[in-house]
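# Fold the following and give me the result.
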Amino acid sequence: MNQELEKPRLLLVDDDETFCNVLKNALEKRNYEVIVANDVENGIKMAEISEPEYAVIDLRIGYQSGLELVKKLISLDGNTQIVMLTGFASIATAVEAIKLGAIHYLTKPANADEIVNALNKNEGDTSVSINENPLSVKRLEWEHLQKVLMQHDGNISAAARALNMHRRTLQRKLEKRPVRE
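The predicted model follows:
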């Protein structure tokens, strides 16, 4: 039997081409057949053609949301194991990713072993520690901006109006990496 047929197919979608190449090589060494796309449209096309068992999707793909891709992948095949990967983590986007069908949500930087573990983890972990400190004001602001943005389907102009904020101010705040705590 051909060994290529035994490899699980994984769709990797991220707009960072260098990151994709590095992660693709690392995942191929872990016996995955990796298909790469660098935008949402090609991600959808590749998913329709290749029917992946697994997917690793970046939350922010250029100016598009990876959440749309998660929704589309689940509509194509509800059994696809999807991990949302992001450098812009927020509670709002994590909740939405899980609601849409992702099985895990990882923040960058995440290595190939962490991603493979997340792809194969189907149950929650009750031993996760609970943080005793409240979130900082800056982190609370970031979370609130993300929540309002999700409520307006990622439309920055509509979210800015709802926040009574100039659109460019909101864009600048969203381009910054979130503070940890």
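# Only C-alpha atoms from now on, for both contacts and neighbour counts.
Fine.
# Strands of this structure, start to end?
Applying DSSP state E to the chain gives strands spanning 9-13, 33-37, 54-58, 60-61, 64-65, 81-86, 104-107.
# Reformat those strands into a markdown table and put distance to Trp142 and mean neighbour count next to each item.
Shown next, in a markdown table, are those (distance: least, C-alpha to C-alpha, whole Å; neighbours: other C-alpha atoms under 10 Å):
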| stretch | distance to Trp142 | mean neighbour count |
| --- | --- | --- |
| strand 9-13 | 25 | 25 |
| strand 33-37 | 28 | 20 |
| strand 54-58 | 19 | 26 |
| strand 60-61 | 15 | 20 |
| strand 64-65 | 17 | 17 |
| strand 81-86 | 15 | 26 |
| strand 104-107 | 15 | 20 |
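# quick one more, to check against the first:
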Amino acid sequence: MNENGELLLVDDDATFCRVLARALTRRGFTVSQAGDGSAALTQARQQPPDFAVIDLSMPGESGLQLIQPLIAINADMRIVVLTGYASIATAVEAIKLGAMHYLTKPADADAVCQAFQLDTGNAGIDVTEQPVPLNRVEWEHIQRVLKECDGNISATARRLGMHRRTLQRKLQKRPSR
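The predicted structure is shown next:
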């Protein structure tokens, strides 16, 4: 891993961003920060980063929409997506779009650095026999339909046959593990 590499940290949570930036700086990265996708692209064009840590859920466009434009700026960029609301659908899409890893918050700087070092998956990971809880399956289904509706809450609620406010309440809750 290229310690002392340029790292772009994109997150709308200023406090989390500041704490993670400080920790990554101590680990040898030169960190620049952005609070949204457009600011991130502007910074990346001016100083192409070697690494990027992108929050999945931000105002405006999602972190998923930022992956390919960043890779277009630097094809060798190593991208890690962070989220507080993980779902299988968004994890798969992040990897398909070019991210090398997907971590759930709270993730510390050590986990981020370790994710940058992984070049392959882990075929030896434990496969659990426990069924996924029903509320987790519901969360995954909502996320999949929301993605199909391009993030439109009203269209998603119509497709799911539920009231828009009910859907908004469900989206504000953390999914079960």
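# what's the TM between chain one and chain two?
Once superposed, chain against chain, the TM-score is 0.94 (TM-score structural alignment, normalised by the length of structure 2); 175 aligned residues with a C-alpha RMSD of 1.3 Å.
# picking up where we left off before, so can I have CSV of the strands of structure 1 showing distance to Leu23 of structure 1?
Shown next, in CSV, are the strands of structure 1 (distance: least, C-alpha to C-alpha, whole Å):
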stretch, distance to Leu23 of structure 1
strand 9-13, 9
strand 33-37, 9
strand 54-58, 10
strand 60-61, 16
strand 64-65, 20
strand 81-86, 12
strand 104-107, 14
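# Nearest to Ala94 of structure 1 among these would be which one?
Evaluated over those, closeness to Ala94 of structure 1 peaks at strand 104-107, with 6.2 Å, by C-alpha to C-alpha.
# so that closest one corresponds to what in structure 2?
Counting by TM-score structural alignment, strand 104-107 of structure 1 lines up with residues 101-104 of structure 2.
# contact partners of the matching stretch?
Contact with stretch 101-104 of structure 2 is made by 79-86, 91, 94-95, 112, 115-116, as judged by C-alpha atoms under 8 Å, 6 or more residues apart in numbering.
# so where do the helices sit in structure 2?
14-26, 37-46, 64-73, 88-97, 109-117, 134-148, 153-160, 164-172 (DSSP state H).
# Could you report the separation of the alignment partner in structure 2 of Val36 of structure 1 from Ala123 of structure 2?
Here Val36 of structure 1 is matched to Gln33 in structure 2, going by TM-score structural alignment. Look at Gln33 of structure 2 and Ala123 of structure 2: by C-alpha to C-alpha, to the nearest Å, they are 34 Å apart.
# contacting residues for the most centrally placed residue in structure 1?
Geometric centre of structure 1, nearest residue: Met84, 2.7 Å, by C-alpha atoms, centre = their mean. The contact partners of Met84 of structure 1, taken as C-alpha under 8 Å, 6+ apart, are 56-59, 66, 97, 102, 104-106.
# go on, Gln81 of structure 1?
Contact partners of Gln81 of structure 1, counting by C-alpha under 8 Å, 6+ apart, are 53-55, 102-103, 119-120.
# again, only this time at 6 Å
Counting by C-alpha atoms under 6 Å, 6 or more residues apart in numbering, Gln81 of structure 1 makes contact with Tyr54.
# That one maps to what in structure 2?
Residue correspondence to structure 2 (TM-score structural alignment): Gln81 of structure 1 is matched to Arg78.
# Quick check: that match vs Val127 of structure 2, distance?
Applying C-alpha to C-alpha to Arg78 of structure 2 and Val127 of structure 2 gives a distance of 27 Å.
# try Ala39 of structure 2
The spacing between Ala39 of structure 2 and Val127 of structure 2, counted by C-alpha to C-alpha, is 40 Å.
# Could you check which of those two has the larger neighbour count?
Higher neighbour count among Ala39 of structure 2 and Val127: Ala39, with 12 against 7, using other C-alpha atoms under 10 Å.
# re earlier: can you tell which of the strands of structure 1 is closest to Glu48 of structure 1?
Proximity to Glu48 of structure 1 (C-alpha to C-alpha) singles out strand 9-13 among these, at 10.8 Å.
# how far apart are that closest one and its match in structure 2?
Here the mean offset of strand 9-13 of structure 1 against structure 2 after fitting is 0.4 Å, by mean C-alpha distance after the TM-score superposition for structure 1.
# Counterpart of Glu143 of structure 1 over in structure 2?
In structure 2, Glu143 of structure 1 lands on Glu140 (TM-score structural alignment).
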